[in-house]
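# Model the following, please.
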Amino acid sequence: MADHKHGEMDISVQEKTFAGFMNWVTKGSIVIIVALILLAMING
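Okay, the predicted model is just below:
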């Protein structure tokens, strides 16, 4: 079995994927909030 040393693995792909995921979640949340505000203004 190979010895594992903490912090030696290349995680650049995982970091890029997570950054993209967070970007989509942030944009999606903003769209949902704006849509709810518009619905409240139209039906209010």
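
# use CA for all of it now, contacts and neighbours both
Will do.

# ranges for the helices of this protein?
Taking DSSP state H as the criterion, the chain contains helices spanning 12-43.

# and the residue positioned nearest the centre of it, how far is that from Met9?
Geometric centre of the chain, nearest residue: Met22, 1.4 Å, by CA atoms, centre = their mean. Separation of Met22 from Met9 (CA to CA, to the nearest Å) stands at 22 Å.

# And this one, please, so the two structures can be compared:
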Amino acid sequence: MAEHKHGEMDISVQEATFAGFVSFTKWAVIAIIAILIFMALVNS
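Okay, the predicted model is just below:
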């Protein structure tokens, strides 16, 4: 079994994937809030 050396793995792909996930989640929450506000205003 190979020896594990901390901090040697290239994680740029994982970092980019996580950044994309955070960005998508942020915009999805903004869109949901906007839809809920629109629904509340139209229903009044």
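
# What lines up with Gln14 of the second structure in the first structure?
Residue pairing (TM-score structural alignment): Gln14 of the second structure is matched to Gln14 of the first structure.

# ok, now which ones touch that match?
For Gln14 of the first structure, no contacting residues are found, by CA atoms under 8 Å, 6 or more residues apart in numbering.

# So it versus Phe21 of the first structure, what's the distance?
Taken as CA to CA, the span from Gln14 of the first structure to Phe21 of the first structure is 10 Å.

# Same check on Ile30 of the first structure?
Applying CA to CA to Ile30 of the first structure and Phe21 of the first structure gives a distance of 14 Å.

# and what of Lys5 of the first structure?
28 Å.
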